[in-house]
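Q: coords please:
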Amino acid sequence: MRVPLSWLREYVDLPAGETGRDVAAKLVDAGLEVETVEQLGAGLKGPLVVGQVLTIEELEGFRKPIRFCTVDVGTANGTGEPQEIVCGARNFSVGDKVVVVLPGAVLPGDFAIASRKTYGKTSHGMICSGEELGMGDDGTHGIIVLPPEYEPGTDAIELLQLVDEVLDIDITPDRGYCMSMRGVAREAATAYGLPLRDPALLDVPAPNSYGYAVKISDPQGCDRFTARTVTGLDPEARSPIWLTRRLQKAGMRPISLAVDITNYVMLELGQPLHAYDRSRLDGEIGVRRAEQGEKFTTLDGVKRILDAEDLVITDNSGPIGLAGVMGGANTEIADSVTDPETGAVTGTTDVVIEAAHFDSVSISRTARRLKLSSEASKRFERGVDPLAAAAAAQRTVDLLVLLAGGTAEAGVTELIAPGAPRTIAMRADHPDRVAGMDYGRETVVRRLQEIGCDVYGQDELVVTVPSWRPDLAAPNDLAEEVIRLEGYGNLPSTLPQVPSGRGLTPRQQLHRRVGRALAGAGYVEALSYPFIGEGVFDQLQLPADDPSRRVVKLVNPLSDEEPALRTTLLPGLLGALRRNDSRGSHDLALFETGSVFRAGGQPGAAVRLPVDRRPTDEEIATLDAALPAQPRYAAVVLAGAREQAGWWGKGRPADWADAVQAARALAVEAGAELVVRQGQYGPWHPGRCAELVVTLDGAETVIGHAGELHPRVVKALGLPARTSAMELDLDRLAAAGGEALQAPRISTFPVATQDVALIVDASVPAAAVEAALREGAGELLESLRLFDVFTGEQVGEGKKSLAYALRFRAPDRTLTAEESTAARDAAVALAGERTGAVLRGA
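A: Modelled structure (predicted):
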């Protein structure tokens, strides 16, 4: 919301010397977020005056049209003689009033004006456009042509209100009333302790039966509708300068008088309005839900397909407006058109003004689904004062009568659904207990009254909430209002008392160990958003019946492209890898640990937990039942070089084995025995995919996969070639581990090392050979490591050689060569029995 300081002063008598930054500081203390204070006209210096074009001479022989003009600037040039100016614009004629800057002036951007020779003529000044004066978008992109009533020589700086300060305020969703000058003025008046001149306090005629016919079929979607009619508008009437300048300063583009007035009143009072050309209306106005698949063309010329939840404004011809979002093209205000032969001007002369109050949730869903965010929808989403509708309609009627020469019809339509003011019961000392300081009842009551509440009672207060504050719904909301107005900076700083004897849970401890282990292995943690689009599952080549495709969808997602909660960590991690690779970081190793969300639970069974006591076990169980399962996963992705090349060696690229090793590292941290075997799943290359298996409740359970991604997945996601990844269920890995990690036992006796090379069929997994060696070696085996894999003519076609280093150690003695050899032979014998392994060279 852009707030011109000059406009704000109309409603609050701010101190004369108060600058925009001073006002911004006060509003920030009151809880508003003022992002910037823009200095309009900074560095502007006159003379800048109104001029009347006397003559125009077209200069020939140049690559673009050039005009040599004489302009009457009154006595502003000191001589009273016409000013000679060269100009390239063509949107003005002889007799037009324009804005002229004379030599010696300085325009915004430190642009000094002086007489200069150009195109064979001497130009003594410049005829200005709105852009050159820093006026913003006026829709013309040319020279400013002023109304004829202004005399040459009039100061244009004051006339065009070029010097001002504009506060740019970021309005949070709970402060929708501040999306208006009325709301911001209320906050400023409270901050300074000054009275407010409420622009909504107007004399409004009582509803009667002579107004335009309106029928509301859905009172829940529209609980208030006011209609007023103004006839006899002058189609040639244009918005006055003060009106267009206020719109421009507030960030809106002037369009036409009727539309400008509705936008102005919306900015002033916060009530969105719409003006219909009465000659284009067919019968009574109605409010109803759209029919599923109903088509409607909005003001922007786009034909839209409506949903049954959309709220529409209708007449006998069908929809004429998308309630609270945008009007229809079939009833828009027509621009004035001049007949070149007769000179007659045609355009809209009779209008019907709509000022209604719509359900915020319905408007929000419609705007998001259609991707049609408008100034009106932004306000209805955050909550509009329903009692301001009649005043906004009256203000619009008054301005149309004043500026367009119209006549207000006596008929007033106002339909109101039954309702009662909202009340909140609160203890008078509740803000004291929330803030941890003593405000006292008088301060609490005074602050609540300042924001428009009616307060009754002594120790137990009954607070009637003002109509413009739909965000006030509970005692804590009222406490927040008292605290912010008294000043957040005045709250005492107290450190919380940490209960002793708790510490981290085993789940938290594992989470930290996992993070440290992966960081120590060279991975960088990347935190991604927990939202995905369902199209990513096709890119990952997951089958149609894959459990990961059963997602939990959000009712109100941040992005329509990612409306679901993630069921896998890979899309976010791979997206981070792709972005970093595209920006020049090619050697990447990223990891993430976080929750994924599995569809389940009982939607609608959630309860609102209390904040003044610990929830009961039953309440917590009911809440948990409504939530989806949220297991914690861990994932890594790798691309580029795993070891850099240099004088120390050639280096090597990251590959599938690094992804598998990351899974092994996590298993060590969890104290779990992880079995790695060949597998095939979704995004992984079928020949370079490892299945990660643990034993749970006596049964083997697949908890994840690791390896190189499939080339088609790499191409679909725009990833570097040979990208590898690993993902596993960290909770199941922890469940397969021990109670806690035990410190390793250090033996003082020497180790005995035995190496074996076994020849097996190429189809035999190395994991199967390793498992047999471990079991056969017995208790003396301390560690087992595969250090070489060889294939070639020496071992035979369809065969491979696996070389293992076996380390034996006894806790109480030094092993003899015979003991270690016997243990090795037993291991080899069992491997040969189970996998057909044969000692190489035997």
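
Q: only C-alpha atoms from now on, for both contacts and neighbour counts.
A: Will do.

Q: before we move on, which element is S6 in?
A: Using DSSP states H and E, the element containing S6 is helix 5-8.

Q: chain center to that helix: distance?
A: Its chain's C-alpha centre and that of helix 5-8 lie 30 Å apart, by Cα atoms, centre = their mean, to the nearest Å.

Q: which parts of the helix or strand following it are buried?
A: Next along the chain after helix 5-8, taking DSSP H and E as the criterion, comes helix 20-29. Neighbour-count burial for helix 20-29, counted by 16 or more other Cα atoms under 10 Å, picks out 20-21, 23-24, 26-29.

Q: quick one, what contacts the closest residue to N208 other than its chain neighbours?
A: In this structure, N208 finds its nearest non-sequential neighbour in V412, 5.5 Å apart by Cα to Cα, 6 or more residues apart in numbering. Contacts for V412 (Cα atoms under 8 Å, 6 or more residues apart in numbering) come out as 205-212, 226-229.

Q: how close does the nearest residue to G440 once chain neighbours are set aside get to N490?
A: Counting by Cα to Cα, 6+ apart, G440 lies nearest to D429, which is 6.8 Å off, once chain neighbours are set aside. Distance of D429 to N490, computed by Cα to Cα, to the nearest Å: 17 Å.

Q: could you also give me the structure for this second sequence? I'd like to compare it with the first:
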Amino acid sequence: MLAPVEWLCELVGLLQTPSGEEVAADLVRVGLEEESIVGGEITGPLVVGKVLDVTDEPQKNGKTIHFCHVDVGDHGQRAAAGGDPSVTQEIVCGAHNFSAGDHVVCILPGGVLPGDFAISARKTYGHMSNGMICSSLELGLGQDHDGIIVLEEMFADRPEVLASLKPGDDAIPLLGLDAETVEVNVTPDRGYCFSMRGIAREYALSRGLDSFRDPAAVETPAANDTGYPVRLVDDAPIHGRQGCDRYVARIVRGVDPAAPTPAWMADRLTRSGMRPISLTVDVTNYLMLLTGQPLHAFDLDTLSGSIEVRRAHAGETLRTLDDVERTLDTEDLLITDGGETPLAIAGVMGGETSEVSGSTSAILVEAAHFDPVTVARSSRRHKFSTEASRRFERGVDPRLAPAVAQLAVDLLVELGGGIADAGVTDVDETTPVAPIAFHTREAWRLVEPGSSVPGTPVPAGLDHEAVVAALRAIGCEVADAGEADADSFRPVEVAPPSWRPDLATGPDLVEEIARLRGYDRIPAVLPSAPSGRGLTARQRSTRLVGTALAGLGLTEVLSYPFVGEATFDRFGYQADDARRRAVRIANPLSDEAPLMRTSLLDSLLPMLRVNVGRGAGDVSLFECGLVFHPRAEGAAAPVPPVGERPSVEVLEEIDAAVPEQPRHLAAVLAGQSVPLGPWGEGRVVEAADAIGLAIELGRVLGVELRPEAARYAPWHPGRCAAIRAIGRDGTPGEVVGHAGELHPKVCAAVEVPARTCALELDLDAVLAVTGGAPVQGHHLSTYPVARTDVALVVDTDVPAGDVARALREGAGETLESLTLFDVYEGDQLPEGKKSLAYRLTFRAADRTLKTGQVSAMRDDAVASARRATGAEIRGPR
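A: Below you'll find the predicted structure:
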């Protein structure tokens, strides 16, 4: 919300205008965040100039420019010539809406326009142009760039200003360009601050002023039988709330369609971010900015004689003011002509059929109160957010409509020469808000730690009188409802003001009291953690995994969990793949991604693509997050009623419908794992890198993860390993993930580098193997190691992992490590055979091993491998 500073000061009765920074600081003090300060960006000289002559000069490109001599007083070339009155400013201009004798606005060399656009003398179209004649757009006064500002036109209704104009006068204060506007970031719960009325009220509270006068505090006539007929019909309320519970209609006839919008109103509209259009439309927009109550003006002559507010019928359409034919939904609330022809989507946008035009003289003014949920859904459904919808969906004061309608009538009569009808329509079906039972001690108890200790002195600003004064200052009505206690606190009944629908409970009131008193006065006290608390074993393990991967050089990322069905096709999932069964979001952020991911790679690989596309050649990313698997087909959570706690049965149904959300860990590797350098050639990542990461993560968590050959999309069928967890007792468990190189078709479809490798583990399944038990440390032996090598010949289809597993089983407990260091297939071996060379490292905890003992353990290991895989010791050939 843009709030012009001088308008704000006018509403709160300040005689001196403070700076925008001072106003912003005051608003922040009461919880209104300042977004920016607009204005004061132009640096002079920006002066009034009088056009002395204009020479048309056609150009080869078909364009005609004006070479002008402009009198700018004691500035520019005249100043450079020592004040010689015969010297004038030479300026080249492309606009055609002015002539000799007109007063214009000139920015001279050395001046700076909005956007940090510095002006200097430059040669153009064969002439030296010493400055620029300005348009409204260039000065930030409006969107008109077709012609420059002619002051005789701008101040046509202010002859006293025209009479005082002199060449060389400073145009910055003349045009109000030194005025500042504060942009306020309005949070959803403070919808009343989407108006100057609301911001001024808060500004007055911050400054401690009692001079604020409500601009909507006007006398309004009572409704009568001669008003325009209006019917409120809602046969499909949302959550039991009527779409429209108040509708005020007033009629003004004989409005002059050519009546201009006064300059002061046009200026305030422009500085508030709205474009002046016509008097009638500008009056409705001005009052919306002033009060927060959106208005709509209908051309009375286009209506049949009555208004009906109802929900849309299936298949109904409406061409709105933006010239778009919109198909309506049955939840859309409509303003209709007699219940038949749709005139507007309530609270969002009007239609073309009843639009106020350049010939409209009879006007029906609408001021209504619409349900915030209804307006918000219509606005999002039609992907159209308007100034009106932004206010209605945050909550508009239901008591405001008659007063703002009266203000509109008064302005149309005063400025447009209209005559107000005696008829007044006010269909009021609003329900009064129930008062809040509140004990004034709560303000102290919830804001000041330790306040419950007997004998604690009450802080300043939190005693009973101060609490009541604060509540009344924000517009609440407070009435005593019980006897006072020893500290003079007492129960009260608080009726919140109609413009504060966010005040519904006692803690809401306490927040308001704390806000006015100052959030900075609330002590910062850290809660003390009770003994026996801290991170759970699962949390510690998750952090440990992240630390380990970061230590190995990977970068942690967080990706959005939303994907589209096309992702499953790009990843090569089969039609019956369980990962295609995904949870569909009811209101997705993007129609292209309406599903929740079933694999972390679904969202991690696109993030790799983004990083590679931005120039990152060698990338290693990982993410630890949730995936989502739907429950049984047809399981849907019931919608509990509003206003009461759901039953145990309903809560159980909701819990049963919540998708399963296991925590997964995924990593993607692309580019080189060892870069090119003085040490030699680089090495491109390969499947073994991803598989090795999985095994290393298991080691960090104290779980043996064993790779096995597998075929599983989106991995390459010949370079994919299923990762199986091995129990503490050595028994094989379930497959907890996959690792390896991605399929080339997947890399091409996802647009990531060829030979990209990846792994994904079900972290919850891995941690389940440990059962939450801590990893047990082992005694470190101080005795020397004994190493021996063995080369075994096996069939080429025998996995090296099976051979290694058999060697470990046969070698015994003193085997410290086992390393595969060579694989050979060639003419020195029979066809269909391969040689696997392993290094066995033995170490005993209590003695130095002898050569005979090591040889015996090696022979036992080889015998175990022979029994399990048919391995034979490789001999000479």
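
Q: let me see the TM-score of these two.
A: For this chain pair, the superposition-based TM-score is 0.88 by TM-score structural alignment, normalised by the length of structure 1; 826 aligned residues with a Cα RMSD of 3.9 Å.

Q: ok, the alignment partner in structure 2 of A250 of structure 1 - how many residues close by?
A: Alignment note (TM-score structural alignment): A250 of structure 1 maps to S272 of structure 2. Residues lying near S272 of structure 2 (other Cα atoms under 10 Å) number 19.

Q: the one 3 residues further on too?
A: Residues contacting R275 of structure 2 under the criterion other Cα under 10 Å number 18.

Q: so which helix or strand takes in it?
A: If you go by DSSP H and E, R275 of structure 2 is not part of any helix or strand.

Q: I figured it hits G142, correct?
A: Yes - using Cα atoms under 8 Å, R275 of structure 2 makes contact with G142 at a distance of 6.9 Å.

Q: can you map out the strands along the stretch 351-500 of structure 1?
A: 351-358, 407-416, 423-427, 454-456, 460-464 (DSSP state E, counting those that start in this stretch).

Q: now the shortest one on structure 2. Mean distance?
A: It stands for strand 454-456 of structure 1. Following superposition, strand 454-456 of structure 1 is found to deviate from structure 2 by 1.6 Å on average (mean Cα distance after the TM-score superposition for structure 1).

Q: cool, and the second one?
A: Comparing strand 407-416 of structure 1 with its match in structure 2 after superposition yields a mean distance of 2.3 Å (mean Cα distance after the TM-score superposition for structure 1).

Q: and if you look at the first one?
A: Superposing on structure 2 and averaging over aligned pairs (mean Cα distance after the TM-score superposition for structure 1), strand 351-358 of structure 1 comes out at 2.1 Å.

Q: with the last one instead?
A: Once fitted to structure 2, strand 460-464 of structure 1 is off its aligned match by 1.8 Å on average (mean Cα distance after the TM-score superposition for structure 1).

Q: that strand to strand 423-427, inter-axis angle?
A: 150 degrees (axes from the mean of the first three to the mean of the last three Cα atoms, to 10 degrees).

Q: same question, the first one
A: What separates the directions of strand 351-358 of structure 1 and strand 423-427 is an angle of 40 degrees, with the same axes, to 10 degrees.

Q: do the same with the longest one
A: Between the direction of strand 407-416 of structure 1 and that of strand 423-427, the angle (the same axes, to 10 degrees) works out to 60 degrees.

Q: strand 407-416 of structure 1 aligns to what range in structure 2?
A: The aligned range for strand 407-416 of structure 1 in structure 2 is 419-428, by TM-score structural alignment.

Q: can you give me the strands in the stretch 551-700 of structure 2?
A: Along the stretch 551-700 of structure 2, the stretches classed as strands by DSSP E, counting those that start in this stretch are 555-556, 562-563, 595-596, 619-626, 663-670, 672-674, 683-684.

Q: for A179 of structure 2, find the nearest of the ones you listed.
A: Checking those against A179 of structure 2 by Cα to Cα gives strand 562-563 as the closest, at 46.0 Å.

Q: against which helices or strands is that closest one packed?
A: Applying 3 or more Cα pairs under 8 Å, 6 or more residues apart in numbering; DSSP states H and E, we find strand 562-563 of structure 2 packed against strand 595-596, helix 601-613.

Q: switch the cut-off to 7 Å
A: Contacts defined by 3 or more Cα pairs under 7 Å, 6 or more residues apart in numbering; DSSP states H and E place strand 562-563 of structure 2 against strand 595-596.

Q: quick check: the strand it packs on compared with structure 1, mean distance?
A: Here strand 595-596 of structure 2, set against structure 1 after superposition, deviates by a mean of 4.6 Å using mean Cα distance after the TM-score superposition for structure 1.

Q: surely D471 of structure 1 touches T172?
A: No - D471 of structure 1 lies out of contact with T172 (Cα atoms under 7 Å); the separation is 11.1 Å.

Q: which one of D429 and N490 of structure 1 is surrounded by more residues?
A: The residue with more neighbours, out of D429 of structure 1 and N490, is D429; 18 against 11, by other Cα under 10 Å.

Q: how close does the aligned partner of that one in structure 2 get to R391 of structure 2?
A: Counting by TM-score structural alignment, D429 of structure 1 corresponds to R441 in structure 2. With the distance defined as Cα to Cα, R441 of structure 2 ends up 34 Å from R391 of structure 2.

Q: nearest spatial neighbour of A362 of structure 2, chain-adjacent residues omitted?
A: Excluding the flanking residues, the one nearest A362 of structure 2 by Cα to Cα, 6+ apart is R253, at 4.2 Å.
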